[in-house]
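A.B. asks: Turn this into a structure:
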Amino acid sequence: MKCVKCGKPSTVHVQNLDTCGSCFQKIIEKRVRKEVRTAGLIEKNDKILVIDDGSASGKVSGYLLKKIIKGMPVQIEIKQKEFEPGMEIKGDYNKVVVPWNADLEDEYFLSCVMQNREAEFLGHYTTSSKTYVKLLLPVLSSEAEQLAKIRNFSYTEKKDKSPIREVMDKLEEEYPEAKFSLLKSSREFSR
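C.D. replies: Sure, this is the predicted structure:
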């Protein structure tokens, strides 16, 4: 198979899309740039903490943030730390980039709907004086893992899948783009 963008031999097959590694990186970076731009997530003189939980999303978040804000006057610090939604991060940062992707957002949204509880941490959210940025919101976990492999990042895979994640994966197999449709619904729900 050939890359759908440049015609070189394809090395990546994600979401029914055959691309070479270089074009795949550009596609992911473009999606993340659009998310940052449309949501106004990063500004000059921000103090940003990137949480790296050892997952592919954590590694890729740090890499993409540095690539996207190249030349912008911001301070970035990367810390190895586990993260859960609603967790308060201490420190003199006004933005916290969390290792969160579209799959985790969909799972969180569905669990809130099924348990009939308020989804207060949907999308990018603010608590007290910090904005929590989900940089990889437009990226699936499989895409983050693929990008981590292309960039030769070492990461730990989470072996245990929740029942909700298993259902989402089955839906995605049968109906491509189902995860992105659910993500769009969660964004409409949170407005």
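A.B. asks: can we go C-alpha only for contacts and neighbour counts from here?
C.D. replies: OK.
A.B. asks: For the strand or helix carrying Arg187, name the packing helices and strands.
C.D. replies: Element membership for Arg187 (DSSP states H and E) is helix 178-190. For helix 178-190, the packing partners by 3 or more Cα pairs under 8 Å, 6 or more residues apart in numbering; DSSP states H and E come out as helix 102-114, helix 163-174.
A.B. asks: So which elements touch the shortest one?
C.D. replies: Under the contact definition 3+ Cα pairs under 8 Å, 6+ apart, helix 163-174 sits against helix 102-114, helix 178-190.
A.B. asks: Please generate a structure for the following sequence too, so the two can be compared:
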Amino acid sequence: GINVTVPHKEAVMRYVQADNLAQVVGAINTIDFRTGVGTNTDVSGFLDDLAAHGVTIKGARVVVLGAGGAARAVVYGLAQGGAEVAVVNRSLERALDLARTLLVPFRLMTLNEASDWGASLIVNCTSAGLQPNVSVTPWHEDVPFPKGVTLYDTIYRPARTSLMRQAEAASGQAINGTGMLVRQGAAAFKLWTGVEAPVEVMMDALLDALGGL
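C.D. replies: The predicted structure is shown next:
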């Protein structure tokens, strides 16, 4: 099988059979060649990594930046976990499409509204800040970053993004996307092999590889 990454997680649904989870989420990141079925392990990978960092989502207010394939998995997982979710996206059309097709409760907000909403967690699902555009951030400098908020950036290259620095400057905790990458991969590994993946070994190997890039 293979993992599918941005920007192909939604487009690939036209070419394989989507399982129930992928149909609900509207995005595929894992394909099993034996069956021709695509699924989504981003949901469990994200939630498992939040739990590994001690982040509780039940009853929490969470702002999600972005409305693409990664955001679909994140919003779905957060809503299923009992969070109150708000989505901020540069393109209103794309955000409205997410609202029409992802059948879980969430609201749409502007960045200014999100700044004052009282969220305890912000999740970046955009590619803003991804190498080589490391100076880019999806949180405009003229909008105050909420104080003391946990920031989860699904980007893992670079390991510390400009957005993460903004969160830390506002006395918040910042987590990058390496754990989500490993844990979604571990779920895919189990799907393909039937064997539990060695998560810690995978994490060490990823960190070694990223350190050499």
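A.B. asks: Let me see the TM-score of these two.
C.D. replies: Overlay of the two chains. TM-score (TM-score structural alignment, normalised by the length of structure 1): 0.42; 121 aligned residues with a Cα RMSD of 4.9 Å.
A.B. asks: hang on, the earlier thing: format the helices and strands packed on helix 178-190 of structure 1 as a markdown table; extra columns: distance to Tyr132 of structure 1.
C.D. replies: Output for these, formatted as a markdown table (distance: least, Cα to Cα, whole Å):
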| stretch | distance to Tyr132 of structure 1 |
| --- | --- |
| helix 102-114 | 13 |
| helix 163-174 | 23 |
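A.B. asks: most packed of those?
C.D. replies: Mean neighbour counts were compared across those using mean count of other Cα atoms under 10 Å; the top stretch is helix 102-114, at a mean of 19.
A.B. asks: ok, Lys26 of structure 1 - how many residues close by?
C.D. replies: For Lys26 of structure 1, the neighbour count with other Cα atoms under 10 Å is 11.
A.B. asks: For Val32 of structure 1, see how far away it is.
C.D. replies: According to Cα to Cα, to the nearest Å, Lys26 of structure 1 and Val32 of structure 1 sit 10 Å apart.
A.B. asks: go on, Asp52 of structure 1?
C.D. replies: Asp52 of structure 1 sits 17 Å away from Val32 of structure 1, taking Cα to Cα as the criterion.
A.B. asks: Am I right that Glu107 of structure 1 is in contact with Ile164?
C.D. replies: Yes - Glu107 of structure 1 is within contact range of Ile164, at 6.2 Å (criterion: Cα atoms under 8 Å).
A.B. asks: follow-up on the earlier one: put together a markdown table for the helices and strands packed on helix 163-174 of structure 1, with distance to Glu77 of structure 1 on each row.
C.D. replies: Converted to a markdown table, these look like this (distance: least, Cα to Cα, whole Å):
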| stretch | distance to Glu77 of structure 1 |
| --- | --- |
| helix 102-114 | 23 |
| helix 178-190 | 28 |
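A.B. asks: Nearest to Ser141 of structure 1, out of these?
C.D. replies: Nearest to Ser141 of structure 1 among those is helix 102-114; the distance by Cα to Cα comes to 6.1 Å.
A.B. asks: Which elements pack onto that closest one?
C.D. replies: Using 3+ Cα pairs under 8 Å, 6+ apart, helix 102-114 of structure 1 sits against helix 163-174, helix 178-190.
A.B. asks: so which of those comes closest to Ser61 of structure 1?
C.D. replies: Of all those, helix 178-190 comes closest under Cα to Cα, at 18.7 Å.
A.B. asks: tell me which residues in the closest one are buried?
C.D. replies: Ala178, Lys179, Phe180, Leu182, Leu183, Ser186 (16 or more other Cα atoms under 10 Å).
A.B. asks: if I look at the first one, how far off is Met168 of structure 1?
C.D. replies: Put plainly, it is Ala178 of structure 1. Taking Cα to Cα, one finds Ala178 of structure 1 at 8 Å from Met168 of structure 1.
A.B. asks: what's the nearest residue to Leu181 of structure 2 if we skip its chain neighbours?
C.D. replies: Leaving out its chain neighbours, the residue that sits closest to Leu181 of structure 2 by Cα to Cα, 6 or more residues apart in numbering is Gly45, at 7.0 Å.
A.B. asks: how near is the one you found to Ala114 of structure 2?
C.D. replies: Distance from Gly45 of structure 2 to Ala114 of structure 2, by Cα to Cα: 25 Å.
A.B. asks: Surely Met168 of structure 1 and Lys179 touch.
C.D. replies: Yes - at 7.0 Å, Met168 of structure 1 counts as touching Lys179 under the criterion of Cα under 8 Å.
A.B. asks: buried stuff in the longest helix along structure 2?
C.D. replies: In terms of residue count, the longest helix belonging to structure 2 (DSSP state H) is helix 178-193. For helix 178-193 of structure 2, the neighbour count (16+ other Cα under 10 Å) marks 178-189, 191-192 as buried.
A.B. asks: With distance to Arg100 of structure 2 added, can I get those in TSV?
C.D. replies: Formatted as TSV, these follow (distance: Cα to Cα, whole Å):
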residue	distance to Arg100 of structure 2
Thr178	30
Gly179	30
Met180	26
Leu181	28
Val182	30
Arg183	29
Gln184	26
Gly185	29
Ala186	31
Ala187	28
Ala188	28
Phe189	32
Leu191	30
Trp192	32
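A.B. asks: now, which of those residues sits nearest Leu210 of structure 2?
C.D. replies: Within these, proximity to Leu210 of structure 2 (Cα to Cα) peaks at Thr178, which comes in at 9.6 Å.
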